[in-house]
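1. Test case, fold it:
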Amino acid sequence: VINQGTVNIKTSSYTDCNAVLKGLQPVFQEQGMTETIHNWEDHGYLATYINKNGSFSNLRIYPHGLVLVDLQSYSDDMNGRDEIDHLLNKIEERMKELFHSSFKRIKRLPAIMRGEAIDRYWPTADGRLVEYDIDEVVYDEDSSYQNIKILHSKQFGNILILSGDVNLAESDLAYTQAIMGSGKEDFTGKEVLILGGGDGGILYEIVKLKPKMVTMLTSNIDQMVIDGCRKFMRKTCGDVLDNLKGECYQVLIEDCIPVLKRYAKEGRMFDYVINDLTAVPISTSPEEDSTWEFLRLILDLSMKVLKHDGKYFTQGNCVNLTEALTLYEEQLGRLYCPVEFSKETVCVPSYMELWVFYTIWKTRTE
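-> Got it, this is the predicted structure:
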C-alpha cells in the first residue's frame, strides 16, 4: 500500500524561495533523505528527497507565496502513515518558525491510500473525489455488460457499484422514496411499470403498497446484477428478487425498448411509469450523445404507455450539474405530446450530494 500525504502552505507575501529551501533542508536530512534540486530562477524550486526505504517527497516552492509538499511511503501496516505524519508535523513547525509574521494558511489533506486491495475512492457525479469507509469487498464480478461490485461501508451498508458508478446503498431509502413520488401517491390497485431498478429497491417498496400489478422491465441489467443484489442487498430488496414473479409483480429481463414498443402497439397503459435506467448525462451535446438519444426514446415510449392522468417518475442528476439538467428539461418540450413537470431535490446518503428527481405528466386538456 502506498500512503500519500499532502500539505499546502500559503503565506501572505512574496516568498524567499531560497530561504524556504534552506529552512526545510534539515527536516529532510534528519530522515536520512538524499536531495535533488531544480531551480527555475524566477519560478521557484522543485526539490526531491529520497529515503533508503523507498519513501520520497516532492517540495515545490513558488515565489508568490505558496509551498506544496507531497510525500509517499510504501507500507503494509500503519508505519507508512505514521512516517508521513511525523515528517509533515516537522515541516509545519519549521514553516511557522520561518514565516511567523506572514504565515497565512496551512492545509493538510488526509492521507491517500493507493494500491489497496479494497478501493475506497469513488467520484461524485460532478467529479469530486469521495473517500468511503469501505472495509470489505462483498461481491465483484464481470458480466457481459458491466463490472458489478458490492462493497460494504461502515455507515452506508452494502453499496452497489456498476462499472465504477455508485448506484445505490442499503442506506439510500431516500432515493427510492423520491423516485416513487415522495409518499404523495396512492399505488393501491394501480398498474405500475418500472424501467431498470435491478437492485430491487423500488419493486420492494411498491409491492408493500398493494398495487394491482407491477411490471419491472430491465434494460441491459443482466441476471448477475439481480443475483448479486438478491444475496447481498437484502436490506434494499427484501425477498422480491427471490422469485421473478409474485402475486402482484413480474420481473422481465429483456431489452425494454422492444417491449415498450409492443406495449404501445397493443394499447397497454399504466398509471405510473418509474424510470430508473440512467441519470441525465453530463454531456452538453444532446444531439451527439447516444445516452441523450436513449433518454428521449424512453421518454417518448413511456408517454405512449402512460395513462392520460398517469405520472412518470425519474431521477435527474446531482444538483450541481445545472446545465445538463436544463438540457433535460428542454428535451421534455420536444416529445410527441405536450407534458408538464415538477422536480424536487433530495439528499441521497451514499451519494454525499443533493440529487434532483422529476415528476412528469401529460398536459391536461379539456
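2. Going by C-alpha atoms from here, please, whenever you check contacts or count neighbours.
-> Will do.
3. check contacts around the spatially closest residue to E131 that is not a sequence neighbour.
-> The spatially closest residue to E131, leaving aside those adjacent along the chain, is Y121, at 4.6 Å (C-alpha to C-alpha, 6 or more residues apart in numbering). Neighbour list for Y121: 129-132 [criterion: C-alpha atoms under 8 Å, 6 or more residues apart in numbering].
4. do Q146 as well
-> Contacts for Q146 were tallied using C-alpha under 8 Å, 6+ apart; they are 162-163.
5. And for D186?
-> L209.
6. For K265, the count of nearby residues, please.
-> 11 (other C-alpha atoms under 10 Å).
7. Where does it fall, secondary structure wise?
-> With the criterion set as DSSP states H and E, the secondary-structure element containing K265 is helix 256-266.
8. Any idea how many residues pack against K10?
-> What K10 shows, counting by other C-alpha under 10 Å, is a neighbour count of 19.
9. just R268 next, same as before
-> Applying other C-alpha under 10 Å, we find 13 residues neighbouring R268.
10. you'd agree it is up against M303?
-> No - with contact taken as C-alpha atoms under 8 Å, R268 and M303 are classed as non-touching, separated by 11.6 Å.
11. Sequence B follows; please return its structure for comparison with A:
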Amino acid sequence: MAPLTHPSIIDGWFREISSQWPGQAMTLRVNKILHHEKSLYQDVLVFESATYGNVLVLDGVIQCTERDEFSYQEMIAHLPLASHPNPKKVLVIGGGDGGVVREVLKHSSVESVVLCDIDEAVIRVSKTYLPHMSSLLSTDRVTVHIGDGFKFLAENTSSFDVIITDSSDPVGPAASLFQKPYFQLIHDALNEGGHMSAQGECMWLHLPLLGELRATTKSIFKTVEYAFTTIPTYPSGQIGFTMAAKGSGIDLKTPRRQVPNCRYYNESVHRAAFVLPEFVRAHFEEGKNILPLLQAQPEEGKQKKILLLGSGFVARPCAEYIVRNLNNSLTIACRTLKSAEELAEGLANTSAISLDASDSTALEKAVAAHDLVISLIPYTHHATVIKAAIKGKTHVVTTSYVSPAMRELDAEAKAAGIVVMNEIGLDPGIDHLYAVKTIGEVHEKGGKIKQFSSYCCGLPAPECCDNPLGYKFSWSSRGVLLALLNNASYLEHGQRRDVAGTELMHHAKPYYITPAFAFVAYPNRDSVPFREFYDIPEAELVVRGTLRYQGFPEFVAALVKLGWLDMTEKAWLNDSLTWAEVTAKSSGAKDASEASLIPHVISLCQFPNEAEQERIIAGMRWIGLFSQEKVKARAGNLLDTLCAQLETLMKYEEGERDLVMLQHKFVVKWKDGKKDVITSTLEKYGEPGGYSAMARTVGIPCGIAVQLVLDGTIKTPGILAPYTKEICDPLREVLEREGLGMIEKTL
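-> Now for the predicted structure:
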C-alpha cells in the first residue's frame, strides 16, 4: 500500500496555516501519517510526530497531541467541576477524543457523564490512535451520544450540574457554538447553580471576539468569568475558557476540593487561571485595546479592486472571503446606499456606493474602475453586466447558469481578454466540481459512467421542520413556487424524457441518502446537455434534480389542483373575499363553507388513502385556505396571494438553522464488467443566529473563484463554467480547506 499523504504535510513537516491566526503557523516534524479520512463533517488526520507523539488534526487545525493535551483537558474540566459544590451530572459537548471525559471522571461525586459529539469519526479514530484519552468512554458512568449538541440541549432542560463545550474554532458550523442561542440553550439545560465552561479562543489572537463572548454570556448568566491555560501546540501557546454559572454570587475562582492525578492543574493554578494580563483586563472592563497595532500591509503592486453588485443573503460570506486577502479592495454596490453600507459594515478595505444596474452609463463607469465585478443581482441583468465588463476589460464572476444571452457574448469576452466565470455557487457550483472529479477519475481508469444522478436541496434542519410542507423560505417565495411549475427534461435508458411543469410533483420518488432523512427527489430544469458538458456520452441515465422532505410533492400537487399556483390575473380576486371564498372560486366549488369545501377538495384531489387525506387537509387548514379571514390579494393572481400568506407562516425564526444536502450518484462499469456505485455527498447546517448553510455554500465558492481569477489561476478568456479539470481542481482544493468538500464513498 502506498504511504498516506495530506496537503498540509510537505517535506515531512505539518503546517497549521489558517486565517484564524494570520501571519503565523505551527509546524511539527512528521514521522508518518497514521490515518486520514473525510468524515461527513470534517477532514480527519492523525500523524505520528517526532516530538509530540500522536497528533489529531481536524480541518487542518491541531486538536490535541499526546505530549501536551493534559493542560487543556484538565483545565477546561476541573475549573468548573472543582468549584462546584457537588457535581453529579455532567454533559460534554464535542470532545470526541475523550480527554475531557477522562478528567471529569476524576471527580468521585460525578454519577453520570454524557458525551455528545456530532462526528462519530473523531470518537472512532481516537479510540485507535489516542487510547490514553478515549479509553474511559466505554465505562459505566459514561453515555456516548452521536448527534447535534443544539438538539440535545433543547431536549434536556434543567438536567446537568456542569456543561463543558470542547469545540473547535469559530469557523463554519462551529461558529454557532460561540453565539447567543447556544449559550441560552446551555443556561436552560443547567440545574440552578450549575457551572459551564467553553473553549474560549486565544487572548493574543481573538481579543475582540472574547469581548463579544463576554458580553453575550453576561446577557444570559449572572456569573461570568474568563480563564486561560498554556499549551505549546495551540496558536500563540495559549487557550482560554469562557466560564459561567447559573446563579448570582457563585465563586468560580476558588476550588472546593483537590483533584487527584493531575499533571498541570492544582489549586494554585486554578486561582491563577483567572488573573488576566492588563491588556485583557483593559479590553474587558474599559473597552480599550492597548496591544501594539501591527497590521499587515498589502503587497506593493498586487492590489486588486473588486466590485460586488447585490446585497442578497449570499453576498456577505462572499465579501468576507474576498477581504481576507489584504491585497483586495472591495466596493459593494446596491440600488440603495443604505443596503450597501449595511453589507459593508465591519469589513476591512471595503466601501459602499449606490448603483442602479439598469443605468448603463453608471454601470459601465463603475465596472471599468475595477479589476473584477461580481454579479449577484438577478440573472436577467448578467448579460448587461458582462457587456459593461467587455468595454472596461474587467473580469466577471457569477453564481448563475450561463444563459443564451450570456453565451452569445463569448466571442466578445475573448476578444476583450476577460474571464467571465459562472456557475460557481452550490448548485450550480460545488456540484460541478465533484462531478468532473469523479467522472475524470473513472475515465482515467478505463471505466464508464452508465448512470449519473445529482440531487440538491436547501431545507430547514430536521429539528426546525415544523410545518406541513417541511419547507421554509430563505429567499423569494415566488421563485420557490415558480420553480415547482418549471418543465424538466432528463435522459433515461438513453432517451430524452420531458416532464410538464404541472406534472412535476407526480414524478417525485423516495430518495435514500441515510436512515436519518426521508427525502423525495424530482427532476429540475434540463439535464440533457450535461451528458455533453460532463463528457459522458456513454451515460444512459443523466438527471439533476431537487430534494424535498417526503410529503411535500403531494401537498404541492393538491395546491396545483385547487388552482393556487395559477399566475394568470383574476379580475374577481380582491381583498373583500375570504380565503374560503377564493379557494371555492379557484377550485370550482359551489359553496365556500368548510363543510362543503372539504368534500369538494377530497373529490378533486383523489387522495390515495385516508391518512394522506387527513394530513393534506390539515395542512390546508393550517395555511388558512378554508378560513373566513379576508385575503390580502397580491398582484391580482392566486400564486402571489398564496406567496404572501406562506411568507408569514414559513419563515425561519430566530435561532433556527437550515440544511444543505447535495449528493451525486454514479453507476460505474469497469473494463472487467464489474459495477460500482459511487456517491459524493455534502451535508451542511447553518449557524443559528449566523450564516445559513445556503449562504456559505453559495457565497464562499463564489469568493474562491474571484480570488483564483485575480491570481491568474483561472485565466482562459471567454464565458466559462466549471466543466473542466483545469478549472475544477484548483477551485476544489481551496473549497476543501474551507470545510465545504463533498465526501466520496463506494457503496
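12. TM-score of the superposed pair?
-> Once superposed, chain against chain, the TM-score is 0.59 (TM-score structural alignment, normalised by the length of structure 1); 237 aligned residues with a C-alpha RMSD of 2.8 Å.
13. which of the contacts of Y121 of structure 1 show up in structure 2 as well?
-> Using both residues aligned by TM-score structural alignment, their matches' C-alpha atoms under 8 Å as the contact test, the members of the contacts of Y121 of structure 1 still in contact in structure 2 are 129-132.
14. Flag every buried residue along whichever helix in structure 2 runs longest.
-> Longest helix of structure 2, by residue count under DSSP state H: helix 693-711. Using 16 or more other C-alpha atoms under 10 Å as the test for burial, helix 693-711 of structure 2 gives 693-710.
15. And the strands in the stretch 551-700 of structure 2?
-> Remark: strands assigned in the stretch 551-700 of structure 2 by DSSP state E, counting those that start in this stretch are 658-669, 675-685.
16. With the stretch 1-150 of structure 1 instead?
-> Chain-ordered strands for the stretch 1-150 of structure 1, with DSSP E, counting those that start in this stretch as the definition, fall at 2-11, 34-39, 45-50, 56-62, 66-74, 103-114, 121-123, 129-131, 134-142, 147-153.
17. For the ones you listed, could you give me TSV that also reports distance to W292 of structure 1?
-> Compiled in TSV, the strands of the stretch 1-150 of structure 1 are given as follows (distance: least, C-alpha to C-alpha, whole Å):
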stretch	distance to W292 of structure 1
strand 2-11	39
strand 34-39	49
strand 45-50	46
strand 56-62	44
strand 66-74	41
strand 103-114	35
strand 121-123	22
strand 129-131	25
strand 134-142	26
strand 147-153	22
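18. Between those strands, which one is closest to L162 of structure 1.
-> strand 147-153 (4.9 Å; C-alpha to C-alpha).
19. Tell me which stretches of the stretch 251-366 of structure 1 form strands.
-> When secondary structure is read from DSSP E, counting those that start in this stretch, the stretch 251-366 of structure 1 shows strands at 270-276, 306-318, 339-348, 353-362.
20. Correct me if wrong: E170 of structure 1 contacts C237.
-> No - the pair E170 of structure 1 and C237 fails to qualify as a contact (C-alpha under 8 Å) at a distance of 9.0 Å.
21. So what does V273 of structure 1 match up with in structure 2?
-> Matched across to structure 2, V273 of structure 1 falls on I163, judged by TM-score structural alignment.
22. And that match, how far from I93 of structure 2?
-> Relative to I93 of structure 2, I163 of structure 2 is positioned 8 Å away (criterion: C-alpha to C-alpha, to the nearest Å).
23. So the two - more neighbours on which side?
-> Between I163 of structure 2 and I93, counting by other C-alpha under 10 Å, I163 is the more crowded of the two (28 against 25).
24. Give me the number of neighbouring residues for the residue nearest to E92 of structure 1 when sequence neighbours are not counted.
-> Distances taken as C-alpha to C-alpha, 6+ apart put I106 closest to E92 of structure 1, at 7.9 Å, once the chain neighbours are dropped. Applying other C-alpha under 10 Å, we find 17 residues neighbouring I106 of structure 1.
25. what sits against I106 of structure 1?
-> Going by C-alpha under 8 Å, 6+ apart, the list of residues near I106 of structure 1 reads 7-10, 92.
26. That one -> structure 2?
-> Alignment of I106 of structure 1 against structure 2 is given by TM-score structural alignment, with no counterpart assigned.
27. I106 of structure 1 and E93 of structure 1: what is the separation?
-> In this structure, I106 of structure 1 and E93 of structure 1 are 11 Å apart, going by C-alpha to C-alpha.
28. Report the separation between the aligned residue in structure 2 for K208 of structure 1 and H382 of structure 2.
-> Taking TM-score structural alignment for the superposition, K208 of structure 1 sits opposite K106 in structure 2. With distances defined as C-alpha to C-alpha, the gap from K106 of structure 2 to H382 of structure 2 amounts to 63 Å.
29. which of the two has more neighbours?
-> In terms of neighbours (other C-alpha under 10 Å), H382 is the more surrounded of K106 of structure 2 and H382; the figures are 23 against 17.
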